[in-house]
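Asker: predicted model and sequence below, questions to follow.
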Amino acid sequence: MTAATSQAQQHGAVRLTDWGVIRAAGEDARSFLHGQLTQDTLHLDDHTARLAGYCSAKGRLLASFVLWQRGPAEVLLACSADLLPQTLKRLSMFVLRAKCKLSDASADVPLHGIVGGDAAGPVWSRSTQGTADLVRLPDAAGHVRHLWAGAEAGAAPALPATDADLWRWLEVHSGVPRIVAATAEQFVPQMVNLEVVGGVNFQKGCYPGQEVVARSQYRGTLKRRAFLFDTDAAASAGQELYAATDPDQPAGMVAAAAPAPDGSGRHAVLAETKIAALDAPLHLGSASGPLLRPRALPYALPTEA
């Protein structure tokens, strides 16, 4: 058993300081978000959570959310803290006459990631733990994960602390993309497998970028996808990848990366890349940079027709 596996089996929680929360409150909150996001929010209930993207008119992801309902007239949207202010500002521009008030609730709804323990319902379900919300996230590297959202400032789960690097490593290994400031407007949802992991509803009505997203899905072959890699060097979101056979232009971009929790110096990388470039060695930063070693995704990608 590796040190990383041993650590991942512990039951503990970590404060997610790199996440924030937007609150949408009011009787039109769900219908307003339904017209803005890639996900159906009209049919949210107290037992479900959902993954969603927020796109530009060109279909590029500005942000991604884990969202759930807290009461009949309040939806909470967890996203990367480094792009929350601009995302909140942009969403607020389109509220217009809708009875929906958007605000930064990060201080009032502290988020923790929980590793291990028993699974509280199926993936993307929402339950409660005392006054807190508990969202079941996809497993990563065979380990159960939850998002814990407190009901007041300073609240925390009654669990021992776990390593922040462990949480980030598992987040990368889940294969579920989280858009950050360094990757905003870089990806159409399918380029980072967002529709594969349940973040796009193709039956819902229009939203910004919907035509581009639908066209990417139904016309022609998708030429870019996200894949998992290991590398022996430090990696970070927004770094470019290069194929050894084509050193003059990037073959892709890192969507998420995290150091292995065993202290080995290795990094796990979730990177968007040209599918055709997978036939050649891929390198980080330049064609002569650190080698990226492919790993299996935790889910199957659809066969492209």
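Answerer: Now that the structure is in, tell me what you want to look at.
Asker: when you work out contacts or count neighbours from here on, use the C-alpha atoms and nothing else.
Answerer: Fine.
Asker: let me see the ranges of the helices in the stretch 151-300 of the chain.
Answerer: 164-173, 210-218 (DSSP state H, counting those that start in this stretch).
Asker: most centrally placed residue in the chain?
Answerer: residue 178 (2.6 Å; CA atoms, centre = their mean).
Asker: rewinding a little: between the helices of the stretch 151-300 of the chain, which one is nearest to residue 34?
Answerer: In terms of CA to CA, the element of these nearest to residue 34 is helix 210-218, at 12.0 Å.
Asker: so which bits of that closest one are buried?
Answerer: By neighbour count on 16 or more other CA atoms under 10 Å, the buried set for helix 210-218 is 210, 212-213, 216-217.
Asker: kindly report the same for stretch 202-211.
Answerer: Neighbour-count burial for stretch 202-211 [16+ other CA under 10 Å]: 204, 207-210.
Asker: centre of the chain to that stretch, how far?
Answerer: 19 Å (CA atoms, centre = their mean, to the nearest Å).
Asker: just stretch 31-38 next, same as before
Answerer: 18 Å.
Asker: for that stretch, which positions count as buried?
Answerer: So, applying 16+ other CA under 10 Å, buried residues of stretch 31-38: 31-38.
Asker: nearest to residue 242, of the residues you listed?
Answerer: For the buried residues of stretch 31-38, the nearest to residue 242 is residue 38 (30.2 Å; CA to CA).
Asker: right, and that closest one touches residue 198 too?
Answerer: No. Between residue 38 and residue 198 there is no contact under CA atoms under 8 Å: 10.0 Å.
Asker: here's the one I want to compare it with:
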Amino acid sequence: MIPPMARALVRNTPTLAPIPHRGIISVTGPHALDFLNGIVSSTIPSDSNRHFFSAFLHAQGRVLYDVFVYANPSPDGRRGHLIEFDSRSSEAPPLLSMLKRYVLRSKVKISDVSDQYDVWAAWGSDIEKSWENERHWTVARSGAAEPVWDADANWPWGTDSLKIRDRRGVGLGYRLLVRRGDRPQESSTHDTQSSEAYTLHRFLHGVPEGVTDIVPTQAFPMDSNLDIMGGLDFRKGCYVGQELTVRTYHTGVVRKRIFPVVVHHPDHGIDDVKASSHHSFPAGLDIRPNVIHAPGDNTGTRARPRGTGKLLTTLQGVGLALLRLEHVDAFEHGELKLTFESEDADASKTLWGVTPWRPSWWPRLINEDEDH
């Protein structure tokens, strides 16, 4: 559940916000379906009007891009897709050139149409209640988890033109592609906020996105919750990065997850989050587990837990962090504190505490209470 302090940041009224740093690539042609199906991590729906969420992996199974794919058939009904991705520079190869390398003899046309669209997010309206229902899951022994969509319901990601239901988490709303410079139709019924409002909304729902949260060439799909968010299909045919992903699902162990977190004074708890809300923390800071000794325990014999976590992105005292599941479990049992150090403007070091929480809609992970 969202901690009380963070709950005060939730916007429950209809809200609209632009999403910056997003690129759009168009993929059309007779072979567009088979072409994309061979390189994305989820199955391409056979219906040409269905949108979906997915990812591009490299051959060793690490994430290059997390993407939304909008069905965009031509007026004569021919297959077409618009791929929305984080366009900021990263260690990943530029998506346009990467896709063109995969074309070979496929009859597809690939072009960058980023200058034609703006990306917006909308949430908090009654319309979302029509598709939000209790989540059901398939959970593997490895700890990987997949949402099981209701077969009797409509397609979970929607079919409305240039509008995709954001089913990565419960309560996220939907995303819109709008012609560059135009205002979304929702601007007449929603309160328009800045892009930071969307980022905060996403953090509070525990959903990572883009190159800062899902670090290209470093992040593993399940560590980054792409399975929970509906971006992985462990049963489809061959695609780039499939071998390691499926092997981990069947025989491996998911040891880390991205969690929403509150940053606060290490001794005052999350009620003192105001101290951190005005600070900007760089991504990638190590989050260290610290053993809490019971009163009167002067032996100091308990070994420090292995490994560290990583702070990803923060805003107004909340954010996302990549944490070991064993550390989160020990934290929840009162056995550990999680802290990191940041450097102030005068080069002095300040210690901060981190409190993670599990979104209420998450599945119960098989290995979350086990030793890893």
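Answerer: Good, I have the coordinates. Bear in mind the structure is a predicted one, so any value in this text is a computation, not a measurement.
Asker: quick one: which of the buried residues of stretch 202-211 of structure 1 is nearest to residue 119 of structure 1?
Answerer: Here the nearest of these to residue 119 of structure 1, counting by CA to CA, is residue 204; it sits at 29.5 Å.
Asker: trace residue 178 of structure 1 over to structure 2, please.
Answerer: Matched across to structure 2, residue 178 of structure 1 falls on residue 209, judged by TM-score structural alignment.
Asker: give the contact list for that match.
Answerer: Shown in contact with residue 209 of structure 2 (CA atoms under 8 Å, 6 or more residues apart in numbering): residue 66.
Asker: ok, now how distant is it from residue 68 of structure 2?
Answerer: 11 Å (CA to CA, to the nearest Å).
Asker: same check, this time on residue 234 of structure 2
Answerer: Counting by CA to CA, the gap from residue 234 of structure 2 to residue 68 of structure 2 is 18 Å.
Asker: dump the residue contacts of the aligned partner of residue 65 of structure 2 in structure 1.
Answerer: Matched by TM-score structural alignment, residue 65 of structure 2 corresponds to residue 63 in structure 1. Applying CA under 8 Å, 6+ apart to residue 63 of structure 1 gives the contacts 53-55, 79-80, 83, 87, 178-180, 184.
Asker: report the buried residues of the helix or strand containing residue 102 of structure 2.
Answerer: Secondary structure from DSSP states H and E places residue 102 of structure 2 in helix 95-103. Neighbour-count burial for helix 95-103 of structure 2 flags 95, 99, 103 (criterion: 16+ other CA under 10 Å).
Asker: next structured bit after it?
Answerer: Beyond helix 95-103 of structure 2 toward the C-terminal end (DSSP H and E), the next one is strand 109-112.
Asker: mean shift of that next one relative to structure 1?
Answerer: By mean CA distance after the TM-score superposition for structure 1, the fitted strand 109-112 of structure 2 averages 2.0 Å away from its aligned residues in structure 1.
Asker: where does the helix holding residue 102 of structure 2 end up in structure 1?
Answerer: The aligned range for helix 95-103 of structure 2 is 87-95, by TM-score structural alignment.
Asker: quick one: contacts of that stretch?
Answerer: By CA under 8 Å, 6+ apart, stretch 87-95 of structure 1 touches 22, 32, 36, 62-63, 101-104.
Asker: residue 149 of structure 1: which of the residues you listed is nearest?
Answerer: Closest to residue 149 of structure 1, out of all of these and judged by CA to CA, is residue 22, at 12.2 Å.
Asker: which element is the closest one on?
Answerer: Here residue 22 of structure 1 is assigned to strand 19-25, by DSSP H and E.
Asker: can you spell out which helices and strands pack onto the following helix or strand past that strand?
Answerer: Using DSSP H and E, the helix or strand that follows strand 19-25 of structure 1 towards the C-terminus is helix 29-34. If contacts are counted by 3 or more CA pairs under 8 Å, 6 or more residues apart in numbering; DSSP states H and E, helix 29-34 of structure 1 sits against strand 74-80.
Asker: for the strand it packs on, packing partners?
Answerer: strand 19-25, helix 29-34, strand 61-69.
Asker: residues touching the corresponding residue of structure 1 for residue 288 of structure 2, list them.
Answerer: Residue pairing (TM-score structural alignment): residue 288 of structure 2 is matched to residue 242 of structure 1. Taking CA under 8 Å, 6+ apart as the criterion, residue 242 of structure 1 is in contact with 249-252, 282-287.
Asker: again, but for residue 16 of structure 2
Answerer: Residue 16 of structure 2 neighbours (CA under 8 Å, 6+ apart): 120-123, 186-187, 190-193.
Asker: among these, which recur in structure 1?
Answerer: Listed in the original numbering, these still in contact in structure 1 are 120-123, 187, 191-193 (both residues aligned by TM-score structural alignment, their matches' CA atoms under 8 Å).
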